[in-house]
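1. Pasting a predicted model and its sequence here:
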Amino acid sequence: MEPMSSSNPNSRSAGAAEVEGFENSVNEISAKVNTLEKRVNEVEQYYLRKVSQQPTTSKDREKHFNTIKKQQQDAARREAAAAKRMRDLLNKFTAVFKQITQHKWSWPFMTPVDVQKLGLHDYHQVIEKPMDLGTVQRKMEAGGYKSVREIYADVRLTFKNAIKYNDEEDDVHLMAQTLLEKIEEKWQQLLPKVIEEEKRQADEEAQARVDIKQAEEVAYASMAWDLSSELFEIDVYLKDLRKVVVQKCRKMSFDDKRRLGTALTQLSPEDLSKALDIVAQDNPDFQATAQEVDLDIDTQSDYTLWRLKVFVKDALKLKAQAAAQIPEAMGGKKVITNKRNREPSDAVAKPAIKRTKKISAM
């Protein structure tokens, strides 16, 4: 946008409107960026509290990620070793299971009990969970068991069901009792290794959960740090863009400054503080939060003045809208207050502002 000529009022007005439009768009984006920055800061603080070793530099972060990577590799190796040990246990128990199924008395237990054929009408009332060795074998071959203990439990259940349902003098009862004793004898020999493996797996699974959680926390923290850096770069870009826009527009005239000074006196205390914060952003020496503030309009940069102009215009517009809603909320009745109307003075050298804020346009 080319600088506007002061000889054409209409051109100046159009130029100012265009600049204000740019400023509104830039300020909206800046507000969104500020909101995102706050959210990122919250995420960063959360993960900084969570991660035990806080990586503060790129080298620290790289070292931390290498540690996590090594932990993940170690976890993979532990899983592979655990799988091998489990296969060894399964092979040992499979050999025991094969001895049981090849026993001369195993045949009644190789298939599910045919309740209807045998006329066992009360079988399902007595036996809650039927089981047989054939079903166990098929499930083993299909990889349906997670541990050796599960296989042993089903084999034991097969014989316990037979013992429970059949009388002591029945042959099936005796056969089941004999095979149960054999499987429990073999199981007692294998049990110490099973217990050792189960404890080892429990410890490794607990460590794996810790490693996974830590890896996730570091990953999310890294995302937050990277996002924070990107947002900072965007914020700098937007500030530079605002300055470019202001530089391309006309200088603010004396009348514009006078009207801006008058408009500042009409702001609410809260909006006035925000306006002073805008001045402080471009002037680090300006004490916006001091008990007494002396603001000289003429010494401010065009960048600050145009930002103030856009902010004041929006603030007074919202203030007018809020004031217009009061009569409507009271049934359309006119509200009369004891405050007398005060016309803004043309001499705005240093008009009085609430909370001892002072503004000077000369």
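-> Arrived safely, thanks for sending. Numbers count the residues shown, from 1 in each chain.

2. can we go C-alpha only for contacts and neighbour counts from here?
-> Will do.

3. show me where the chain has strands.
-> For the chain, the strands defined by DSSP state E occupy 293-296, 352-353, 357-360.

4. Switch those over to a markdown table; also include distance to Asp114.
-> Converted to a markdown table, the strands of the chain look like this (distance: least, Cα to Cα, whole Å):
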| stretch | distance to Asp114 |
| --- | --- |
| strand 293-296 | 98 |
| strand 352-353 | 99 |
| strand 357-360 | 98 |
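
5. winner for burial among the ones you listed?
-> Burial of these is given as mean neighbour count (mean count of other Cα atoms under 10 Å); strand 357-360 ranks first at a mean of 20.

6. where does the residue nearest the centre of the chain sit relative to Asp226, distance-wise?
-> Residue closest to the mean C-alpha point of the chain, counted by Cα atoms, centre = their mean, is Val43 at 7.2 Å. To Asp226, Val43 is 12 Å away according to Cα to Cα, to the nearest Å.

7. And Gln321, by the same measure?
-> Applying Cα to Cα, the value for Gln321 to Asp226 is 41 Å.

8. again, but for His64
-> Applying Cα to Cα, the value for His64 to Asp226 is 16 Å.

9. Tell me which of these two has more neighbours.
-> Remark: of His64 and Asp226, His64 carries more neighbours, 17 against 13, as counted by other Cα atoms under 10 Å.

10. burial count for Ala81?
-> For Ala81, the count of nearby residues is 12 (other Cα under 10 Å).

11. What distance do you get for it to Phe93?
-> From Ala81 to Phe93 the distance is 19 Å (Cα to Cα).

12. try this one next to it:
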Amino acid sequence: METLDAPVPEVRSESEPALVEELGQNADEIVVKVDELEKRLNEVEQFYSKTNKKQSNASKGSSAGKDNDKDKQLPSFKRRQLDASRREAAAAKRMQDLMRQLSAILRQHIMGHKWAGPFMQPVDVVGLGLHDYYEIIEKPMDFSTIKNKMEAKDGSGYKNVREICADVRLIFKNAMKYNDERNDVHVMAKTLLAKFEEKWLLLLPKVDEEEERRKKEEAEAQLDIQLAQEVSHAKMAKELNTELDVIGKRLEKMRETVLRNCRVRFRKMSTEEKKALMTVLTQLSPDDLNKALLIVAENNPSFQATGQEVDLDIDAQSESTLWKLKFFVKDLLQSQGKSPTSIGGNTTTTTVNHNNNQNKRKRETNDAPAKPSQKKNKKPS
């Protein structure tokens, strides 16, 4: 005869709350992981969306050749990165050389000129009483400021030779703007500016050549960046596929766990199991019996769990209610150190013993003196 503790196929050892908590934790972890993957997926999609737009602007005839070139360039990407670093260092060195050449021109032909004195230091606005100087001149400039900026080592110096040229012109244009054409300072500034422009034209071809070379190198560097991004996003896409497979397996495992437990919990309970369950319920303490009746009431709103006597039709209960009751009494007996198998056995005998105990209690009540009314007990019938 099947008892309350009859083996159930594939029942998990942990209790239902523990199982729910475990599934909840797994679900939370997966949600966090999916959010992370979604952000990375959006990044990959945006990158390839921009890449496709750029490719669509190119001619169809050249697109195939570019794709082939890209495939050839990918294996040598590390070498291209090293070449780009070398090109950057070489370009910086060439620009420094151009700035040194311009500095030499300034020293020999401009700063060494007999008229260069008024322009070597910042204008003494206060000493000369030039109260309107800053209203007319927005950005003062002088050769000592240019020299300090050329020698700066903290990154605040000039980045290219054209910046120096612009500041030299600013020195003389400021003087010409503030002073009248007949003023000596105006004449001196105009003369030195013309001399500077003459010398600058000699250096300009080298500057133009360097700038054109720089544009080509920057285009190559941009291609390297594009290739690096494609390699990175291709790797990211591959990793996304792998991680999605892992999540898919975890979800499938969770699905199997849920389905397995649902099949176990909601399979149809046998008649013998119902009898064994009813036997245990009749032997519960009033407090535990109240808890069991609350389980019934939760799943059956029409069930009344109050009154002196409660009629519990075990056959009328849903399968989910029966299994909740079974797990409840099983956990209860285990927590009390009792073996559920000891409650099972022959249900007819258990019922008789229960009735005999009930009759005995009735006889003792009849033989005893009259007492006030007792507390109402609930018992399933």
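-> Structure received. Keep in mind that this is a model prediction, so the values were computed, not measured.

13. mean per-residue distance, the helix ranked longest in the second structure to the first structure?
-> Determined from DSSP state H, the single longest helix within the second structure is helix 184-266. Superposed on the first structure, helix 184-266 of the second structure shows a mean distance to its aligned partners of 3.7 Å (mean Cα distance after the TM-score superposition for the first structure).

14. The helix or strand following that helix - contacts with which helices or strands?
-> Toward the C-terminus, helix 184-266 of the second structure is succeeded by helix 271-282 as the next helix or strand (DSSP states H and E). Counting contacts by 3 or more Cα pairs under 8 Å, 6 or more residues apart in numbering; DSSP states H and E, helix 271-282 of the second structure packs against helix 319-335, helix 347-367.

15. Just send those helices back as TSV, with distance to Lys139 of the second structure too.
-> Formatted as TSV, those follow (distance: least, Cα to Cα, whole Å):
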stretch	distance to Lys139 of the second structure
helix 319-335	85
helix 347-367	105
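
16. Just say which of the ones you listed is most tucked in.
-> Highest mean neighbour count among those (mean count of other Cα under 10 Å): helix 319-335, with a mean of 18.

17. who's in contact with that one?
-> The contact list for helix 319-335 of the second structure (Cα atoms under 8 Å, 6 or more residues apart in numbering) reads 4-5, 15, 265-269, 274, 277, 280-281, 292, 295-296, 299, 314, 339-340.

18. Can I get the buried part of the residues you listed as one PyMOL selection?
-> This is how PyMOL selects the buried members of the contacts of helix 319-335 of the second structure, with burial counted by 16 or more other Cα atoms under 10 Å:
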select buried, resi 4+5+265+269+274+277+280+281+292+295+296+314+340
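
19. just checking, what residue in the first structure corresponds to Val207 of the second structure?
-> Aligned by TM-score structural alignment, Val207 of the second structure pairs with Val194 of the first structure.

20. number of nearby residues for that match?
-> 19.

21. what's near enough to touch it?
-> Counting by Cα under 8 Å, 6+ apart, the residues that Val194 of the first structure touches are 89, 148-149.

22. Can you tell me which of these has the most neighbours?
-> Neighbour counts for these (other Cα under 10 Å) peak at Val148, which has 21 neighbours.

23. what about the alignment partner in the second structure of that residue, distance to Trp200 of the second structure?
-> In the second structure, the residue matched to Val148 of the first structure (TM-score structural alignment) is Val161. Remark: distance between Val161 of the second structure and Trp200 of the second structure (Cα to Cα) = 11 Å.

24. Spit out the residues that contact those two alike.
-> Contacts common to Val161 of the second structure and Trp200, judged by Cα under 8 Å, 6+ apart, are Leu102.

25. What residue in the second structure is paired with Val172 of the first structure?
-> Match for Val172 of the first structure (TM-score structural alignment): Val185.

26. And for its match, the neighbour number?
-> Neighbour count of Val185 of the second structure, defined by other Cα under 10 Å: 20.

27. That one is in contact with Asn174, isn't it?
-> No. Using Cα atoms under 8 Å, Val185 of the second structure and Asn174 do not qualify as a contacting pair, with a distance of 10.5 Å.

28. can you list residues touching both of Val43 and Asp226 of the first structure?
-> Counting by Cα under 8 Å, 6+ apart, Val43 of the first structure and Asp226 have no shared contacts at all.

29. Need the counterpart of Thr111 of the first structure in the second structure.
-> The alignment partner of Thr111 of the first structure in the second structure, by TM-score structural alignment, is Gln121.

30. what about the match of Val172 of the first structure, distance to Leu106 of the second structure?
-> Remark: distance between Val185 of the second structure and Leu106 of the second structure (Cα to Cα) = 19 Å.

31. for Ser335 of the second structure, same thing?
-> Going from Ser335 of the second structure to Leu106 of the second structure by Cα to Cα gives 97 Å.

32. Next: Gly117 of the second structure.
-> In terms of Cα to Cα, Gly117 of the second structure sits 13 Å off from Leu106 of the second structure.

33. Compare those two (neighbour count), which wins?
-> Just comparing Gly117 of the second structure and Leu106: by other Cα under 10 Å the higher neighbour count belongs to Leu106, 18 against 12.
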